[in-house]
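Undergrad: I need the structure of the sequence given here:
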Amino acid sequence: MPDYDFSQVDAAIIDPQVNTARVFRDVLGRMSFRRIELFDSVKSAVGLLSAGTPDLILVDADGDVDEAFRFVRALRNEPNVPNSFTGLIVTTWAPTPALLARVANAGADDLLLKPVSPKQVKDRIISLIEGRKGFVVTADYTGPDRRKAPREGTQVPVLDAPNTLRLKASGQWAQATVRGLMAEANGFVTTQKRMRGSIQVAFLAEFAMPGLSRSTPERSALDHIGRIGGFIDDLLRRLPDGGDLAHIETVAKSVKRLAEKLRGQADQGTVEADDVAQLQTMARALMQGVDPDRSLTDMTREVTAAVTGYRARLEQMAQAKAAAAATAAASAAGATENPATAAPPAGTTTTASAPGP
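TA: Prediction:
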């Protein structure tokens, strides 16, 4: 292991399994971590989101998995977390495909499989010091950049997120202007969240338009409209009180009210076409207000490309699902018609046979 000094590094271990938590604590203790806090549940560790966020967090995903990932997403995305860039490793005994997807989508740095050896733990920590990925920020994600290739039409810059684990372990803490680094990174995140949030709102409005315009509004369109309020709320809490951005607050609140109005109209069975068009117009105005230096034409083109790509992916999934259903139905029909594969009559017995040549 390279010559790192962990005597100034703080860590937290969130794990309801006492023996496993002690294993992690002993490993970090032998590495000379300064402070190691143990928590037996995510709820008991919620204070880490408001004060004293450590440089490294290990969080178990085998207990209340939903709580675990809410914690990870809150740590990465809530605006007032002291260090939302802290090194974060999820631990598990059962690495299912669904869990792997949630780890990636929540913004964790890594996944560590139990049981663990001291070397495995050390290697993952060294990896966070030496090879941590840059962060990307979208409307609903902040974390390591896991894209194999950026999607066409998107412009998402990569942030070299402050890594207090690296700064402390490599002896750069005293030289680094950590407060300045954090302020700069948090400012970047705030700006990106506003921009990506406004683009997401425009995306949802444009996607929903055809479905809202039908004589009976489509459920999918209503579901997408229903998501607008959450992105607006997140954008609003990232605006300073008063100042030059007050007009953005006004537009954002108007967009939210109109989205709620459309859902109310849909519940009554009739959606006003003028209100649907107005929602798209106001959503685009919100994009322009949040990012006035960028061409509205370019932003609108990006939204349209994203909607087109999303519709194509939905269609591909629908076709794949239909094809799988047809294959399953054909197999079931074939089994019924073919005596060699049909179930034997009641009262008979079968014996296993060796596979054919």
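
Undergrad: every contact and neighbour count from this point should use C-alpha atoms.
TA: Fine.

Undergrad: residue ranges of the strands in the stretch 1-150 of the chain, please?
TA: Remark: strands assigned in the stretch 1-150 of the chain by DSSP state E, counting those that start in this stretch are 10-14, 35-39, 56-60, 87-92, 110-113, 135-137, 142-144.

Undergrad: which one of those strands lies nearest to Gln155?
TA: strand 135-137 (10.6 Å; C-alpha to C-alpha).

Undergrad: for that closest one, packing partners?
TA: Where contact means 3 or more C-alpha pairs under 8 Å, 6 or more residues apart in numbering; DSSP states H and E, strand 135-137 is packed against strand 142-144, strand 158-159, helix 178-212.

Undergrad: the closest residue to Gly134 other than its chain neighbours: how many residues sit nearby?
TA: Spatial nearest neighbour of Gly134, chain neighbours left out: Asp160 (5.0 Å); criterion: C-alpha to C-alpha, 6 or more residues apart in numbering. Neighbour count for Asp160, taken as other C-alpha atoms under 10 Å: 15.

Undergrad: touching, Asp160 and Phe135? I think so.
TA: Yes: counting by C-alpha atoms under 8 Å, Phe135 is a contact partner of Asp160 at 6.4 Å.

Undergrad: about what we covered before: dump the helices and strands packed on strand 135-137 to a markdown table, plus distance to Pro95 and mean neighbour count.
TA: Below are the helices and strands packed on strand 135-137 laid out as a markdown table (distance: least, C-alpha to C-alpha, whole Å; neighbours: other C-alpha atoms under 10 Å):
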| stretch | distance to Pro95 | mean neighbour count |
| --- | --- | --- |
| strand 142-144 | 19 | 25 |
| strand 158-159 | 28 | 16 |
| helix 178-212 | 30 | 21 |
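
Undergrad: and the host helix or strand of Arg311, what does it pack against?
TA: Following DSSP states H and E, one finds Arg311 within helix 296-337. With contacts taken as 3+ C-alpha pairs under 8 Å, 6+ apart, helix 296-337 sits against helix 178-212, helix 273-290.

Undergrad: what about Thr297, neighbour count?
TA: Applying other C-alpha under 10 Å, we find 11 residues neighbouring Thr297.

Undergrad: again with the one 5 residues further on
TA: A count of nearby residues for Glu302, using other C-alpha under 10 Å, gives 18.

Undergrad: let's see this one next, to set against the first:
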Amino acid sequence: MSRAIPAMPLSPAPAAVDLSKVKTLVCEPSLPVRQGIRLALNNVGIRDITEANTFLAAHQACKEGDHDFLVLNQEIEANDSTFIMRELRSGALGRDPFILTVMLLSSREEPKVRSAIDCGPDDLLLIPFAPDQLMNRLRILVERRKPFVVTHDYIGPDRRAAPRPGATSATQFQVPNPVRARGTNLPRDRYDRQKQDSIVAISVERIKRLAATMDWECNALTVSAREGRMTVESTYRSLLKLEQVAGELSARVAKQLGHSTDTIDSLTEMCRRLKVTPNNVAFSDIETITQTSRRISGTYTSR
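TA: Here you go, the predicted model:
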């Protein structure tokens, strides 16, 4: 059961940033925790606060609101809120994929922590916490927001201390900070231009990553077929993954680049058709998918 957050004295916010102008959304099912968060926000001058205590209300508020700062519990009514976070970061939900976000966790269990990290919030905070912990996180994020990185399944802050051995270093993107922009009276049209420039840059990188992932999945499927390691389950998973990746790639290519998506859509349709009867997938089918994927990846991985 969540405990109320005790009131503690807070030091004033940095003079250069007027937090009273910041619009905040708190998505938290526990009333005592919401009250504690509101008190913490009020103590640093934040008054424009929207609360959501159900998953539906949280999703709707994220979709329609124009917020700068989001406090989001990882679990609302037994629903996984990392879905909301991923939708926000991908641009599929809401008006600003760069909303500054602290995700609340009620458990230190490694799978839950990993799931929270992988959905792209700026920071994590374990319940229960003191108000100054939340506001200190906010101050740090206002002053020193981490750059974003993009992969085929992640858009969010770069949390790596260093690249994994043998891995290529991911491109970092300096993204706009809506809390700092609002608190320093940055003209809205200027912020919107920064936001749009970052959205385009990240989308182009995502396109490259999706195309490369699609090619990798096809190669893995080909090797598996040649070596006789294909199973109904593995074939279905590969085809489903290819369908999902190709579907997002098609949408991004059409929206950001204005390209025809006929070839990508044909690949999506092939995967959708074949996964209905994965036990009947022939090697010739895999060759056709792979050849189509190579044509697509050759177009977009080098952009």
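
Undergrad: tell me how far the corresponding residue of structure 2 for the residue nearest to Gly134 of structure 1 lies from Leu100 of structure 2.
TA: Taking TM-score structural alignment, Asp160 of structure 1 has Gln174 as its aligned residue in structure 2. Computed as C-alpha to C-alpha, to the nearest Å, the Gln174 of structure 2 to Leu100 of structure 2 distance reads 13 Å.

Undergrad: residues contacting Val26 of structure 2?
TA: Val26 of structure 2 makes contact with 34, 37, 49-52, 70-72 under the criterion C-alpha atoms under 8 Å, 6 or more residues apart in numbering.

Undergrad: try 10 Å this time
TA: Going by C-alpha atoms under 10 Å, 6 or more residues apart in numbering, Val26 of structure 2 touches 33-34, 37-38, 49-53, 58, 61, 69-73, 102.

Undergrad: same thing with Gln291 of structure 2?
TA: Here Gln291 of structure 2 is in contact with 215, 218, 267, 297 (criterion: C-alpha under 10 Å, 6+ apart).

Undergrad: what lines up with the first one in structure 1?
TA: Okay, so that is Asp215 of structure 2. The alignment partner of Asp215 of structure 2 in structure 1, by TM-score structural alignment, is Ala202.

Undergrad: go ahead and confirm that match touches Leu286.
TA: Yes: using C-alpha atoms under 10 Å, Ala202 of structure 1 makes contact with Leu286 at a distance of 8.3 Å.

Undergrad: between these two, which contacts overlap?
TA: Counting by C-alpha under 10 Å, 6+ apart, the contacts common to Ala202 of structure 1 and Leu286 are 255, 280.

Undergrad: I'd like to know how far the closest residue to Pro178 of structure 2 other than its chain neighbours sits from Arg229 of structure 2.
TA: Nearest residue to Pro178 of structure 2 in three dimensions, chain neighbours excluded: Asp68, at 5.1 Å (C-alpha to C-alpha, 6+ apart). From Asp68 of structure 2 across to Arg229 of structure 2, the span is 49 Å (C-alpha to C-alpha).

Undergrad: tell me which of the two has more neighbours.
TA: Between Asp68 of structure 2 and Arg229, counting by other C-alpha under 10 Å, Asp68 is the more crowded of the two (22 against 11).

Undergrad: what residues does the more buried one make contact with?
TA: Contacts of Asp68 of structure 2 (C-alpha under 10 Å, 6+ apart): 21-25, 96, 98-101, 177-183.

Undergrad: just Ile14 of structure 1 next, same as before
TA: By C-alpha under 10 Å, 6+ apart, the contact list for Ile14 of structure 1 reads 21, 37-45, 57-61, 68, 90-91.

Undergrad: try it again with 8 Å
TA: Residues in contact with Ile14 of structure 1 (C-alpha under 8 Å, 6+ apart) are 21, 38-42, 45, 57-60.

Undergrad: got a markdown table for those residues, with neighbour count too?
TA: Shown next, in a markdown table, are the contacts of Ile14 of structure 1 (neighbours: other C-alpha atoms under 10 Å):
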| residue | neighbour count |
| --- | --- |
| Ala21 | 20 |
| Leu38 | 20 |
| Phe39 | 18 |
| Asp40 | 16 |
| Ser41 | 19 |
| Val42 | 25 |
| Ala45 | 17 |
| Ile57 | 22 |
| Leu58 | 22 |
| Val59 | 28 |
| Asp60 | 28 |
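
Undergrad: closest one of the residues you listed to Asp3 of structure 1?
TA: Ranked by distance to Asp3 of structure 1 (C-alpha to C-alpha), the contacts of Ile14 of structure 1 are led by Ile57 at 21.6 Å.

Undergrad: and Asp234 of structure 1, which of the helices and strands packed on helix 296-337 of structure 1 is closest to it?
TA: With C-alpha to C-alpha, the closest approach to Asp234 of structure 1 among those belongs to helix 178-212: 7.8 Å.

Undergrad: post-alignment, that closest one versus structure 2, mean distance?
TA: Mean deviation of helix 178-212 of structure 1 from its aligned counterpart in structure 2 after superposition (mean C-alpha distance after the TM-score superposition for structure 1): 1.2 Å.

Undergrad: check which element follows that helix along the chain.
TA: The helix or strand immediately downstream of helix 178-212 of structure 1 is helix 219-226, counting by DSSP H and E.

Undergrad: so where is stretch 230-238 of structure 1 in structure 2?
TA: Mapping stretch 230-238 of structure 1 onto structure 2 (TM-score structural alignment) gives residues 244-252.
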